[in-house]
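Trainee: Okay, here's the prediction I keep looking at, along with the sequence it came from:
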Amino acid sequence: MIPSLFRPIVRGALLAAGLALTPAPALAQSYPVEVANCFETARFTGPPKRPMVHDVNMTQTMLDLGLADRLVAVSGIAGAERHLIAPPGIVAALPQLPDRAPTLEAVLSADPDFLFAGWSYGFNEARGLTPARLAEMGVATYTLRESCIRIGPREPIGMETLYADLLALGRIFGIADRAEAMVADFRRRVAAVTRLTGTAAQRPRVMYCDDCHTDAAPLSVGREGMTSLLMELAGGRNIFDDIANSYVRVSWEEMARRDPQWIIVSDHRIPAEAAIRYLLSAPQLADVEAVRKRQFIVLTYAEQTPSTRNVDALERMARTLHPELFTP
């Protein structure tokens, strides 16, 4: 298969970066393991041998977990590779499929035995790419926990939503110790932030804005998206926290009426500069406080959707919204 040709390249890039390639000891974790997977339980009799991942945030998570050399295919990152953080050569060597929204056939062409994706992050009934269909083809899946709200009610969003993903992936791939250490570090850092932001006298109004470079309706976030959670933990308040969903289209008129004091701009395939130029030039937004005061926070896609980069974003957001609480 074509993706297998890339595996020596990825391995070589990892060696050049000085990263250890020795897999976790076979007896470091016993199998089978079971993990919660949306509203079902998934059982794995061993670590995936040919894993694939879709979308930028989940690719970043796999990179940070040290799983780059195991991947046989990556999709959904075309045009956004510059935002992935890894040692030199790693991202360029990823066995990338060109599809931003892959079909079932495209996924199967890579011959994976496992896919990490999410609803609206790759999984899509209309394209026939679903965990159930992949299971029929012998491909196991793990679904991004935040995205489960697209197919049914889940628990309210929290950092535990992210931690559940990391701990599940750790068990699936036999690197539970690594994942647990990462989660412990994240818990410590989040607690350090919220100890301070919890004392804030005021919580500024914040809006997340994606596709904000034209007159078309922008994409924002309701209270069940990771970006909304980060706003709250950073000491802000999501102006659309009355919407019980994750990412949603809103109107410019409603955005102006709710008058955010800060706007989080997504820096993804459309550069953040393009969105900020539009926001500053749109007549209907001239009286919005964030626009008048040019108060923008730029986040990458991996920072504002569930991934191992969320805590980095939280720390930066908190310092921006509440500089008075943080010593230089």
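Mentor: That came in fine, so what should we check first?
Trainee: okay, CA-based contacts and neighbour counts for the rest of this
Mentor: OK.
Trainee: List the buried residues in stretch 175-190.
Mentor: For stretch 175-190, the neighbour count (16 or more other C-alpha atoms under 10 Å) marks 175, 176, 178, 179, 180, 182, 183, 186, 190 as buried.
Trainee: go on, stretch 318-326?
Mentor: Judged by neighbour count using 16+ other C-alpha under 10 Å, the buried positions of stretch 318-326 are 318, 319, 320, 321, 322.
Trainee: Secondary structure and distance to residue 38 added to those, as a markdown table?
Mentor: Shown next, in a markdown table, are the buried residues of stretch 318-326 (DSSP: H, G, I helix; E, B strand; the rest coil; distance: C-alpha to C-alpha, whole Å):
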| residue | secondary structure | distance to residue 38 |
| --- | --- | --- |
| 318 | helix | 30 |
| 319 | helix | 34 |
| 320 | helix | 34 |
| 321 | helix | 33 |
| 322 | coil | 35 |
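Trainee: nearest to residue 256, of these?
Mentor: Checking these against residue 256 by C-alpha to C-alpha gives residue 321 as the nearest, at 19.9 Å.
Trainee: Cross-check the contact I'm expecting between the closest one and residue 205.
Mentor: No - using C-alpha atoms under 8 Å, residue 321 is not in contact with residue 205; the gap is 9.9 Å.
Trainee: Now do the shared contacts for these two.
Mentor: Counting by C-alpha atoms under 8 Å, 6 or more residues apart in numbering, the residues touching both residue 321 and residue 205 are residue 236.
Trainee: still on that earlier bit, would JSON lines of the buried residues of stretch 175-190 with secondary structure and distance to residue 258 be doable?
Mentor: Output for the buried residues of stretch 175-190, formatted as JSON lines (three-state DSSP; distance: C-alpha to C-alpha, whole Å):
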{"residue": "175", "secondary structure": "coil", "distance to residue 258": "45"}
{"residue": "176", "secondary structure": "helix", "distance to residue 258": "44"}
{"residue": "178", "secondary structure": "helix", "distance to residue 258": "43"}
{"residue": "179", "secondary structure": "helix", "distance to residue 258": "40"}
{"residue": "180", "secondary structure": "helix", "distance to residue 258": "40"}
{"residue": "182", "secondary structure": "helix", "distance to residue 258": "37"}
{"residue": "183", "secondary structure": "helix", "distance to residue 258": "35"}
{"residue": "186", "secondary structure": "helix", "distance to residue 258": "32"}
{"residue": "190", "secondary structure": "helix", "distance to residue 258": "28"}
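Trainee: what about versus this one:
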Amino acid sequence: MKTIPIRWGVAAAVLTLATACGSGTAATTASAPPASRVTSCGLPLTIQAPPRRAVAMEQNAAEIMLTLGLAGRMAGTAYQTDPVLPELAEPYAEVPVLAEHYPGREALLAGKPDFVYSMRASAFAPEAAGSRQDLARLGVPAYLSSNDCEDRSLIPATAEFEAIFKEIDDIATVFGVRERGQAVVADLRRRLEAAGRSAPADLDADVMWYYSGTETPAIAGDTGLPGTITRLLGARNAFADVEQQWPEGNWEEIAARDPDVIVLADLTRGGDGDSAEDKKRFLREDPVASRLTAVRNDRFVVVPGSSVDPSIRSVTAVEQVGQGLARLYSEKESS
């Protein structure tokens, strides 16, 4: 979830891919499909042929590609943070894993990629794959999600679902499966509309999203996806005045705001306060946190950690939180 800050200007560049790697024969002018053009975090990308050896730099990027049916065009993936979606587990298992976290430049290039896709800027840090501009000079186009651009001024003020849908469309366009992408987005839109009605009407609740950590917890500010989901469901973000995606909080300030509900991100990486059960245990035992209204009343909603940043899972997070709020507040009314 956290990224390594990278601050540089994004140069205007056009990336070209002259051949379809791994096809065994050169593409002819007559049979070559039209080039696809997308813009990623201010960087124009022109891709002459649908990639055949793409690398997804983390699980969320891989799951978008697999949802689009692109397993056969993937040369690698990395950085798995949660169990893969059940419906994608079989194709995911066939994709080579290049590294436990982000692959370095040598490990990445050893897979002879013709396209790299990441949803986090930290994938293109010097100690990881290196900058997208450097990859461009090697003839490898690299797409980065608008939620985490290298140039922070290019990141939208809030994380909106329309940006997720556009990203899915961009990736589908690059791979020449745009109709498939449109079908995926149409289904997500339908589910999102229904999920937005799942929370109780006239909901009066302050919600805190708790991602990780115990001594210095990472909580959701107003500009990330949790803020968008909270507004969509008619609740209030307890930290709506904080203009960061995931600021580090402290328990005294959290106690002062005293949220009615806490959404717990369930992470499987094994760190301090990562799993939902670890978070609950800490909250119930800590002398400050245990006095919170949400903790005393056992008002928790659990979502997978990978669903709290923009991804193919984001609509599921709306569904889960909406259903959780409905359950908690129907219980409150009946008690």
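Mentor: Alright, I've got the coordinates. These figures come from a predicted structure and were not determined experimentally.
Trainee: now, which of the buried residues of stretch 318-326 of the first structure sits nearest residue 287 of the first structure?
Mentor: Looking across these and measuring by C-alpha to C-alpha, the closest to residue 287 of the first structure is residue 321, at 20.1 Å.
Trainee: Aligned to that closest one, what sits in the second structure?
Mentor: Residue 321 of the first structure maps onto residue 325 in the second structure, with residues paired by TM-score structural alignment.
Trainee: and the closest residue to that match other than its chain neighbours, what does it touch?
Mentor: Among residues not flanking residue 325 of the second structure along the chain, residue 199 sits closest, at 5.8 Å (C-alpha to C-alpha, 6 or more residues apart in numbering). By C-alpha under 8 Å, 6+ apart, the residues touching residue 199 of the second structure are 233, 234, 322, 323, 325, 326.
Trainee: right, and the pair among those residues with maximum separation?
Mentor: 234 and 323 (12.9 Å).
Trainee: Against residue 294 of the first structure, how distant is the closest residue to residue 232 of the first structure other than its chain neighbours?
Mentor: Nearest residue to residue 232 of the first structure, sequence neighbours excluded (C-alpha to C-alpha, 6+ apart): residue 238, at 7.1 Å. Noted for residue 238 of the first structure: a distance of 18 Å to residue 294 of the first structure, by C-alpha to C-alpha, to the nearest Å.
Trainee: The two - which one has more neighbours?
Mentor: More crowded of residue 238 of the first structure and residue 294, by other C-alpha atoms under 10 Å: residue 238, with 26 against 15.
Trainee: Just give me the match in the second structure for that one.
Mentor: Under the alignment (TM-score structural alignment), residue 238 of the first structure pairs with residue 237 of the second structure.
Trainee: how about that match, what does it touch?
Mentor: 206, 207, 208, 221, 222, 227, 230, 231 are the contacts of residue 237 of the second structure under C-alpha under 8 Å, 6+ apart.
Trainee: Ok, residue 29 of the first structure next?
Mentor: 171, 174, 175, 176.
Trainee: JSON lines for the residues you listed, including distance to residue 13 of the first structure?
Mentor: Output for those, formatted as JSON lines (distance: C-alpha to C-alpha, whole Å):
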{"residue": "171", "distance to residue 13 of the first structure": "26"}
{"residue": "174", "distance to residue 13 of the first structure": "23"}
{"residue": "175", "distance to residue 13 of the first structure": "21"}
{"residue": "176", "distance to residue 13 of the first structure": "25"}
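Trainee: ok, of those residues, which one's closest to residue 111 of the first structure?
Mentor: residue 174 (21.3 Å).
Trainee: Tell me the residue in the second structure aligned with the closest one.
Mentor: So residue 174 of the first structure corresponds to residue 176, using TM-score structural alignment.
Trainee: SS state for its match?
Mentor: Following DSSP: H, G, I helix; E, B strand; the rest coil, the label given to residue 176 of the second structure is coil.
Trainee: I'd like the distance between residue 111 of the first structure and residue 193 of the first structure.
Mentor: Using C-alpha to C-alpha, we find residue 111 of the first structure at a distance of 43 Å from residue 193 of the first structure.
Trainee: And for residue 38 of the first structure?
Mentor: As for residue 38 of the first structure, its distance to residue 193 of the first structure is 29 Å (criterion: C-alpha to C-alpha).
Trainee: Then residue 101 of the first structure?
Mentor: With C-alpha to C-alpha as the criterion, residue 101 of the first structure and residue 193 of the first structure are 36 Å apart.
Trainee: next one: residue 62 of the first structure
Mentor: 25 Å.
Trainee: circling back to that earlier point, and the contacts of residue 237 of the second structure, which of them are in helices?
Mentor: Mapping the contacts of residue 237 of the second structure onto helices (DSSP state H) picks out 227, 230, 231.
Trainee: Closest to residue 217 of the second structure out of the residues you listed?
Mentor: Closest to residue 217 of the second structure, out of all of those and judged by C-alpha to C-alpha, is residue 227, at 16.8 Å.
Trainee: Correct me if wrong: the closest one contacts residue 219.
Mentor: No - with contacts counted by C-alpha under 8 Å, residue 227 of the second structure stays clear of residue 219, the gap being 10.8 Å.
Trainee: what do those two both touch?
Mentor: Common neighbours of residue 227 of the second structure and residue 219 (C-alpha under 8 Å, 6+ apart) do not exist.
Trainee: Strands along the stretch 51-200 of the first structure, start to end?
Mentor: Assigned strands in the stretch 51-200 of the first structure, in chain order: 51-54, 73-75, 114-119, 122-123, 140-143 (criterion: DSSP state E, counting those that start in this stretch).
Trainee: Any chance of CSV for those, columns mean neighbour count and distance to residue 130 of the first structure?
Mentor: Below are the strands of the stretch 51-200 of the first structure laid out as CSV (neighbours: other C-alpha atoms under 10 Å; distance: least, C-alpha to C-alpha, whole Å):
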stretch, mean neighbour count, distance to residue 130 of the first structure
strand 51-54, 26, 13
strand 73-75, 26, 15
strand 114-119, 23, 8
strand 122-123, 22, 5
strand 140-143, 21, 9
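Trainee: Can I get those strands in JSON lines including distance to residue 256 of the first structure?
Mentor: Shown next, in JSON lines, are those (distance: least, C-alpha to C-alpha, whole Å):
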{"stretch": "strand 51-54", "distance to residue 256 of the first structure": "34"}
{"stretch": "strand 73-75", "distance to residue 256 of the first structure": "36"}
{"stretch": "strand 114-119", "distance to residue 256 of the first structure": "30"}
{"stretch": "strand 122-123", "distance to residue 256 of the first structure": "32"}
{"stretch": "strand 140-143", "distance to residue 256 of the first structure": "35"}
